[in-house]
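Participant: Could you look at this predicted model? Sequence included:
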Amino acid sequence: MKEIESSNLFPDRLYLIYRVGRLAFSSGIFFLFLSLSSISKLPVAPSSLFILGIYVIVSVALLLFSKKPYTFEFLLDEAVIFTLVASNVLNYNFFSIFLIFPVFFSTIILGSISGTTSLIFGLFLHIIFFLQKHNEGIATGVQTVLNSTALIAMFVAGLKLERKLKSQAFYIKELEKEKERTEFYKRLYEISANMAHEIKNPLASIKGALELIKEGKQNERLLEIIFKETDRLDRIVKDFLHLSRPSSPIKTEIFLPEAFQEILQSLQHFGKNYKLDVEPIKFKTDARGFYSTIENIVRNAFQWADSKVEIHCHKNNHTLEIIVEDDGPGIPEEEREKIFEPFYSKNPNGSGLGLSIVNKFILENKGTVKVEKSKLGGARFVVRLPLSEEV
């Protein structure tokens, strides 16, 4: 989705450019006249300098604090420019040069309604100026017509560009949707192929053992292969169903020390030493998903540890932090993102779905999981889950 959001960056950049230009314009004129006043008589009325000073402050505030553009700020720009022209700070011949910018940029950034409002206001200011200066001759009328025409032309140009940007953004969005669909099916095909591969191997072992039994070569080793591979198939199917099943909306209260002790009891057969440090915390969550998540992480640590595993669980502000680390070979940095992908596993006896189940549960519960290098030498899993359901 990041690419789709990038289609809005062009108007955002234009708004930033416009805000910087507004500040440069206002502060440039302000400090120019301020400098001139220090060496000679002030060339403009003090009220004009006061207006410029206020405008500089507003420009700074908009640059620093305004993230969203509003129509009123473009109208303000036009009003200030008109005030400067009426005060003879700016020459009317250059009036349209400055006035076209609020009209043009408001049309592109905010759309046709804001652009039309800015155009009407700009034309209104031209008419007022003409009514004030019409006694100065026909040149003033001609200049007003030319300025108004330029203003309308810039509005039309801005309108065309704004429509082109919208069309381009829509086209990019459609491309991104198509890319997402392609990626989805590509990933689906990959998962299907991996699933077939994972199921094919134990089925081949079972089939081979049954063929030997059929030929009368029955022995305990063949039966052991059948039971072992059947158990492996069962684990793969259960993990896959767990991965595809949505989290339960039912929240159950869990007492963490008891939960970790129960999980560790089921992993005693690994024969590894472990250190358990768990705060006596209770909180509500999807119990089945939580147990499966912690068991998969701890099981992974027990499988790869040489001799030692450390488990820490404590409260950090409003977050439950669970750290599981081991003294095994660790996980190379380039593989730390891949290990959460379905069927990615370096363990020949694993299904490759355990850490995918972990990632799914943590994401669904607005948590995070990070893999680092442990001080013990192996892998260090850091899980953080919000404790908003703490009891």
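Facilitator: All right, it came through fine. Numbering: from 1, shown residues only.

Participant: going forward, measure contacts and count neighbours with C-alpha atoms only.
Facilitator: Fine.

Participant: Make sure residue 9 is indeed in a helix.
Facilitator: Yes: under DSSP: H, G, I helix; E, B strand; the rest coil, residue 9 sits within a helix.

Participant: what's the spacing between it and residue 176?
Facilitator: Going from residue 9 to residue 176 by C-alpha to C-alpha, to the nearest Å gives 16 Å.

Participant: So which of these two has more stuff around it?
Facilitator: Ranked by neighbour count (other C-alpha atoms under 10 Å), residue 9 and residue 176 place residue 176 first, with 16 against 11.

Participant: so what's that one closest to, chain neighbours aside?
Facilitator: For residue 176, ignoring the flanking residues on the chain, the nearest one in space by C-alpha to C-alpha, 6 or more residues apart in numbering is residue 4 at 6.4 Å.

Participant: Helix or strand: which one has that neighbour?
Facilitator: Per DSSP states H and E, residue 4 falls inside helix 2-5.

Participant: Put this next to the first one:
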Amino acid sequence: MSRFIFSSSLFLILISLSLWREGIIIFNIYSIGIIFLYATVSLLSLFYKKENPYDFLLDIIFISALIKSNILYWDYIAILYLFPIFFSSFFLESGFTILFPIISLATYGITLYTTGMYTFQDLTVKLFLNGVAFFAIHIAGKTFARKLKNQATYIARLEEEKRKNEVFKRLYRISADLAHEIKNPLASIKAAVDLMSESDTCNKRLLELLKRETDRLSVVVNDFLMLSRPLDSHKTDINVKEMIKQIVESVRCMYPQKKVKLVIPDENIVITVPYKSFYSAVSNIIKNAFEWSKTIVVISVSCQKKILKLCVEDNGPGIDEETGEKVFEPFFTKKKDGTGLGLAIAKRVAIEMGGRLIVSSSIYGGAKFCLEIPIEQKEENDESADSR
């Protein structure tokens, strides 16, 4: 459509330039014929759904023909080469778009050479300057297209994550009702089993089985309540470095053969968040990494633009794309003794705190979990000033 509008209005522009430079209207039948042909082809190209290389090649030929037919205005018309070069780089993903600035420069040079109006030195200078402009606009078009594509991908990912978070929120509310419905009869069953175990006539083996299974179910229900429980309303100041060290020491004793690497800034990062909820989320992520890692767990922390980013990586088997879609769902687990609620709890805490928890592949070969939450960071200098 823009080509058709441009070609239709170009005739009026040429008339305006003629009046400005010569004082009279100059009609060039050759130029008018070229413009009419270009407008016709542009109109036909509207029926194509997508841009194709032939459209931009047509633009270059059209501009070269205009320069040839109306050489007095070449300094104005030559600027038009920039448009097909830029938009071909922007719309077409093929690497062959580098040919458009080359073709433009070649046709432009041949057109000027055939006029016989320029010396070899003048022609070389003009081609060099225009060549720099042509290739620069080509690079600009490619860069702009790449940035827009990355931005569109990022926005689509955020929209998909937002949609999933809404599903998780509804699931958490259902979990709360379900956990409360199960907890009371489970407590009654457990009490009855304890009373029956005091009798000498009952099958001790069967009672032990009932007791073991009720205890396991109690753990699941407690985790379910943790999943559905509202975040702490009370916020406290937390030294992130010290809290991570405490969690690592408590988990590491269960996996003494595994190493841990901490990548944490030297300065203390003190944030104000609900302690229990934040501690639960971080500990579940770190515990999951220790359980799946082969030899090493890497924990890194950074704080930029009021966003705390905590990443936990391992060198375990990793997570494929299909598993990555389900890993935060309650009860989804590939561990024999797992309840499948640890990462779901961490995900829920991240959502409720206005952040996100994402999973990707680690450079160490395993999985990488990144927790990002907006925080109220307290400066240590401010704390010192308050104490004084």
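Facilitator: Structure's in. What do you need? Everything quoted here is computed from the prediction, not taken from an experiment.

Participant: TM-score, when you put one on top of the other?
Facilitator: Scored by TM-score structural alignment, normalised by the length of structure 2, the superposition of the two chains gives a TM-score of 0.48; 226 aligned residues with a C-alpha RMSD of 4.3 Å.

Participant: quick revisit: I figured the residue nearest to residue 176 of structure 1 was touching residue 168, is that so?
Facilitator: No: between residue 4 of structure 1 and residue 168 there is no contact under C-alpha atoms under 8 Å: 11.3 Å.

Participant: Those two - which one has more neighbours?
Facilitator: Set residue 4 of structure 1 next to residue 168 and count neighbours by other C-alpha under 10 Å: residue 4 wins out with 16 against 13.

Participant: The residue nearest the centre of structure 2 sits in which helix or strand?
Facilitator: The centre of structure 2 sits closest to residue 154, judged by C-alpha atoms, centre = their mean, with a distance of 3.5 Å. Assessed by DSSP H and E, residue 154 of structure 2 sits inside helix 120-196.

Participant: And that helix, what does it pack against?
Facilitator: Other elements packing on helix 120-196 of structure 2 under the criterion 3 or more C-alpha pairs under 8 Å, 6 or more residues apart in numbering; DSSP states H and E are helix 82-91, helix 99-115, helix 204-228, helix 342-352.

Participant: Need the residues that contact the last one.
Facilitator: This means helix 342-352 of structure 2. 165, 168-169, 172, 223, 226-227, 231, 277-278, 280-282, 284-285, 288, 327-330, 356-357, 371-373 (C-alpha atoms under 8 Å, 6 or more residues apart in numbering).

Participant: How about it, which residues are buried there?
Facilitator: For helix 342-352 of structure 2, the neighbour count (16 or more other C-alpha atoms under 10 Å) marks 342-351 as buried.

Participant: now the next helix or strand after it against helix 120-196, angle please.
Facilitator: As assigned by DSSP H and E, the chain's next helix or strand after helix 342-352 of structure 2 is strand 356-361. Relative orientation of strand 356-361 of structure 2 and helix 120-196, computed by axes from the mean of the first three to the mean of the last three C-alpha atoms, to 10 degrees: 110 degrees.

Participant: Please name every helix or strand in contact with strand 356-361 of structure 2.
Facilitator: Going by 3+ C-alpha pairs under 8 Å, 6+ apart, strand 356-361 of structure 2 lies up against helix 342-352, strand 367-374.

Participant: Quick one: closest of the ones you listed to residue 34 of structure 2.
Facilitator: Residue 34 of structure 2 sits nearest to strand 367-374 of all these, at 59.0 Å, using C-alpha to C-alpha.

Participant: tell me what the helix or strand just after that closest one is packed against?
Facilitator: Sequence order places strand 376-378 as the next helix or strand after strand 367-374 of structure 2, per DSSP H and E. In terms of contacts (3+ C-alpha pairs under 8 Å, 6+ apart), strand 376-378 of structure 2 is packed against strand 270-273.

Participant: Give me the distance from the following helix or strand past the strand it packs on to the chain's centre.
Facilitator: For strand 270-273 of structure 2, the following helix or strand on the C-terminal side (DSSP H and E) is helix 275-292. Centroid separation between helix 275-292 of structure 2 and its chain, computed with C-alpha atoms, centre = their mean, to the nearest Å, is 24 Å.

Participant: how big is the angle separating helix 275-292 of structure 2 from helix 204-228?
Facilitator: Interaxial angle of helix 275-292 of structure 2 relative to helix 204-228 (the same axes, to 10 degrees): 120 degrees.

Participant: count of residues packed around residue 241 of structure 2?
Facilitator: Neighbours of residue 241 of structure 2 under the rule other C-alpha under 10 Å: 18.

Participant: mind checking which helix or strand it is in?
Facilitator: Using DSSP H and E, residue 241 of structure 2 falls in helix 240-252.

Participant: Give me the residues contacting the following helix or strand past that helix.
Facilitator: Next along the chain after helix 240-252 of structure 2, taking DSSP H and E as the criterion, comes strand 259-263. Contacts of strand 259-263 of structure 2 with the rest of the structure, by C-alpha under 8 Å, 6+ apart, involve 295-301.

Participant: any idea how far residue 208 of structure 1 is from residue 179 of structure 1?
Facilitator: 43 Å.

Participant: quick one, which of those two is more surrounded?
Facilitator: More neighbours surround residue 208 than the other of residue 179 of structure 1 and residue 208, with 15 against 11 (other C-alpha under 10 Å).

Participant: dump the residue contacts of that one.
Facilitator: Going by C-alpha under 8 Å, 6+ apart, residue 208 of structure 1 touches no other residue.

Participant: and it, how far is that from residue 199 of structure 1?
Facilitator: For residue 208 of structure 1 relative to residue 199 of structure 1 (C-alpha to C-alpha), the value is 14 Å.

Participant: circling back: just name the most buried of the helices and strands packed on helix 120-196 of structure 2.
Facilitator: Stretch with highest mean neighbour count among these: helix 342-352 (a mean of 25; mean count of other C-alpha atoms under 10 Å).

Participant: what's residue 190 of structure 2 in contact with, if anything?
Facilitator: By C-alpha under 8 Å, 6+ apart, the contact set of residue 190 of structure 2 is 211, 214.
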